[in-house]
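Participant: Give the three-dimensional model of this entry:
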Amino acid sequence: MDVSMTTWVLTIVGLCALIAVDFFIGGRKPHEVSLKEAGIWTTVWIVLAGLFGLGVALLGGGEASGEFFAGFITEKSLSVDNLFVFVLIMAKFAVPTIYQQRVLMVGVLIALVLRGIFIAAGAAIISTFSWVFFIFGAFLIWTAWKLIQEARSDEEDEEDEEFEENRLLKAVERRFPSTDKYHGTKLTIVENGKRLMTPMLIVMLAIGTTDVLFALDSIPAIFGLTQDPYIVFTANAFALMGLRQLYFLIGGLLKKLVHLSYGLSVILGFIGVKLVLHALHETGVHVPEISIPVSLGVICAVLIVTTITSLMASKKQAQVEDAAEGDGARSTRKGQDADAEHRADVDS
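Facilitator: The predicted structure is shown next:
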């Protein structure tokens, strides 16, 4: 897709305008986000992404549009995995509910800027060295296998996870003194003539920099679907910008998506194989390549099946736990009845 500098500038300006509208309408005043508000804004961002994809079809054709939708769905599904970590970060820093939306908004903006740098670097490397597709493909296949291993270990170990700060965040906390209390949405305060960071700034940095770890697999994944930097960037932007509302919308459902890691591993493994086939094709080896329609169909099918099986497994587990609680309650009552009979016999 041939994109002019003017189109790039207009796109970035348009995205900034959408972010500004989102902030002034829903994010300027700290408040607890309701399910209704989160649902409305999540729908708005998905509709905007759909309209943008149709615009790409008009300007770049059906193939470019298919690449955008495949990339958007992939990045959106991978971003859901980010939410698990966001929950841990919010819990570790004890972020008050009314401030969580502000934390997520700024954190996602930091993540978007960092991903833009990653995308620019990735596009430059790919345009110069075609063999990098082998590295990307192998990395995604390895990541898929690692996800499966982590999912299996999580099933065996049901202890609560804790967020571990990355090195950058630890270095910032050591270098710059901070307060223990939140001071509204202020990032720094002056106390006894000394400038101090607030936990608000630290948790924003935690959200933004932690996303870099997720970008290590999501960026190669979308480059496996399209090598167009414009589509890669816009698909990432639309997937990330609706992440804040999605956090509040499905926060309670995250624990029920027990098979999400398996689904993501299948998607990453599939794209990894696609990348290796593409790399072989680029080197002159005659191998079949996986088309975008097939990729889009596989990604959607995996996500649908994963969601259905996750909800079924969660429902079954809830029934087992309810039955166990019922048996425990009945055993307790029997014990109490036996004690009462024993006391009555003694009294008589």
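
Participant: From here on, just use CA atoms for contacts and neighbour counts.
Facilitator: Noted.

Participant: OK, contacts around the residue most central in space within the chain?
Facilitator: Nearest residue to the geometric centre of the chain (C-alpha atoms, centre = their mean): Ser79, 2.1 Å. When contacts are counted by C-alpha atoms under 8 Å, 6 or more residues apart in numbering, Ser79 is found next to Ala239, Leu240, Leu243.

Participant: my guess is Leu257 contacts Leu311, does it?
Facilitator: Yes - when contacts are counted by C-alpha atoms under 8 Å, Leu257 is listed as touching Leu311 (6.6 Å).

Participant: how about the helices of the protein, start to end?
Facilitator: The residue ranges that make up the helices of the chain, judged by DSSP state H, are 5-22, 35-60, 62-92, 100-128, 132-156, 167-175, 199-223, 229-241, 243-250, 260-282, 292-347.

Participant: Using JSON lines, lay out those helices together with distance to Ile189.
Facilitator: Converted to JSON lines, the helices of the chain look like this (distance: least, C-alpha to C-alpha, whole Å):
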{"stretch": "helix 5-22", "distance to Ile189": "25"}
{"stretch": "helix 35-60", "distance to Ile189": "31"}
{"stretch": "helix 62-92", "distance to Ile189": "21"}
{"stretch": "helix 100-128", "distance to Ile189": "17"}
{"stretch": "helix 132-156", "distance to Ile189": "41"}
{"stretch": "helix 167-175", "distance to Ile189": "15"}
{"stretch": "helix 199-223", "distance to Ile189": "11"}
{"stretch": "helix 229-241", "distance to Ile189": "29"}
{"stretch": "helix 243-250", "distance to Ile189": "26"}
{"stretch": "helix 260-282", "distance to Ile189": "41"}
{"stretch": "helix 292-347", "distance to Ile189": "45"}
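
Participant: Second chain to compare with the first, below:
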Amino acid sequence: MDVPSWIWTLTAVGIVGLLLFDFFFHVRKAHVPTLREAAVWSALYVGVAVLFGLGVLVFGGGTAGGEYFAGYLTEKALSVDNLFVFLIIMGSFRVPREDQQKVLLFGIVFALVARTAFIFVGAGLINSFAWVFYLFGLVLILTAGNMLKSESSGEGHQGENIMVRLARKVVHTSEEYDGDKLFTTVDGKRVLTPMLLVMVAIGGTDILFALDSIPAIFGLTQNTFIVFTATAFSLLGLRQLFFLIEGLLDRLIYLSYGLAAILAFIGVKLVLHALHENNLPFVNGGEHVDVVEISTGLSLSVILGVLVVTVVASLVSKKGRAQTAIGNARRHATEYLDLGYTADLAERERIYAKLVQEREQIAALEEKYRPLLRDEPELTAMIERCEAQHAELSTR
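Facilitator: Got it, this is the predicted structure:
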């Protein structure tokens, strides 16, 4: 599918326009988005992505349309997995609730810029060196293995990643936030705020994410326009999606297994394609290898099927419900006790109501799920402090 330069220009202008609209009409004024706001705008961005894909299908043909939707689904799933890490980063740095939107939008913009650079570098390498398919395939298979290893060891998304630890060591900031400002004045001296530290951590993490994201989509299509647009539209609306499903993130206990299966599948697809296009002298004498290549239709079916199975299995899992209640209770208790977390009284009331609901769910846990409740005395003490604090505020 040959794409004229004016289509590239219009698409780029449209994407930048959506980002500017998002900033000026939603993020510029610090606030906590309601569930309805997040749901409406998430649906709108998904709708825009689907309409664009239908345009690709109509004007580019069935193959191009299938490649776009396969790439969009894969990149969207990887983006949802990345939200786990964003949640950890913002919790680690105690980002005020009202300012989390701006941090997320910065992360999206940085990810889009970084991944666009990776896309054009990757396209240049593929056009010049066919052996790059071997490299991309190996990267995806190793990434899938690491995902499975992390899940089986119980590490998952816990803890701080290397970019967060590095940012803490390199960037020294003030103790408190000053709204969403990057600089503030302390004792007459101009100093950095933790907001800059958060953005450095988010930006660095986005670069790490691109290392598996870009090879994955190049495994589905080598058309640079489709790679770029599928990646861009998967990132747009990620901010709204975060506020819509953050309470369900711990519930998606099988998502990493599904993503590992998808990445491994695409990795094998890349290796098969590399064998078909082979020109390495030490492989079959530099001649192509007659292997079966995986079609776009099969790729789309496998990706969609794996995602549906893993998401449904996660949502109906009793273990997932238990893990969600425990994780959300710990997070909401921490947020409620942190008086600097939000100045919005309605938001604090919402957090407390959620905490009460989660406390009841934990109390009703079956015995076999009790081992999931690590540090139970500490969590119980936190919930009791929240109840005492709420009772005190209610009597004022």
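
Participant: Mind checking the TM-score on these two?
Facilitator: For these two chains in superposition, a TM-score of 0.86 is obtained (TM-score structural alignment, normalised by the length of the first structure); 322 aligned residues with a C-alpha RMSD of 2.3 Å.

Participant: closest to His183 of the first structure out of the helices of the first structure?
Facilitator: For His183 of the first structure, the closest of those is helix 199-223, at 8.1 Å, according to C-alpha to C-alpha.

Participant: What residues in the second structure pair up with the closest one?
Facilitator: Alignment of helix 199-223 of the first structure against the second structure: residues 194-218, by TM-score structural alignment.

Participant: Tell me roughly how far that stretch lies from the first structure on average.
Facilitator: Compared with the first structure after the fit, stretch 194-218 of the second structure shows a mean deviation of 1.1 Å (mean C-alpha distance after the TM-score superposition for the first structure).

Participant: again, but for stretch 134-152 of the second structure
Facilitator: After superposition, stretch 134-152 of the second structure averages 1.1 Å from its match (mean C-alpha distance after the TM-score superposition for the first structure).

Participant: residues touching the nearest residue to Val56 of the second structure once chain neighbours are set aside, list them.
Facilitator: Counting by C-alpha to C-alpha, 6 or more residues apart in numbering, the nearest residue to Val56 of the second structure once its immediate chain neighbours are dropped is Gly65, at 5.2 Å. By C-alpha under 8 Å, 6+ apart, the contact list for Gly65 of the second structure reads Gly53, Leu54, Val56, Leu57, Val58.

Participant: Aligned counterpart of the third one in the first structure, please.
Facilitator: So the one you mean is Val56 of the second structure. Per TM-score structural alignment, Val56 of the second structure is aligned with Val56.

Participant: From what I see, that match and Ala64 are in contact.
Facilitator: Yes - at 6.6 Å, Val56 of the first structure and Ala64 qualify as touching, with contact defined as C-alpha under 8 Å.

Participant: In the second structure, what sits opposite Glu165 of the first structure in the alignment?
Facilitator: With TM-score structural alignment as the criterion, Glu165 of the first structure lines up with Met163 in the second structure.

Participant: what's the burial count for that match?
Facilitator: Using other C-alpha atoms under 10 Å as the criterion, Met163 of the second structure is surrounded by 19 other residues.

Participant: Could you report the separation of it from Ser213 of the second structure?
Facilitator: Distance of Met163 of the second structure to Ser213 of the second structure, computed by C-alpha to C-alpha, to the nearest Å: 17 Å.

Participant: rewinding a little: can you pick the most crowded of the contacts of Ser79 of the first structure?
Facilitator: With neighbours taken as other C-alpha under 10 Å, the top of the contacts of Ser79 of the first structure is Ala239, carrying 24 neighbours.

Participant: residue contacts, that one?
Facilitator: By C-alpha under 8 Å, 6+ apart, the contact list for Ala239 of the first structure reads Phe72, Ile73, Glu75, Lys76, Ser79.

Participant: quick one: what's aligned to Ile308 of the first structure in the second structure?
Facilitator: Looking across to the second structure (by TM-score structural alignment), Ile308 of the first structure lines up with Val312.
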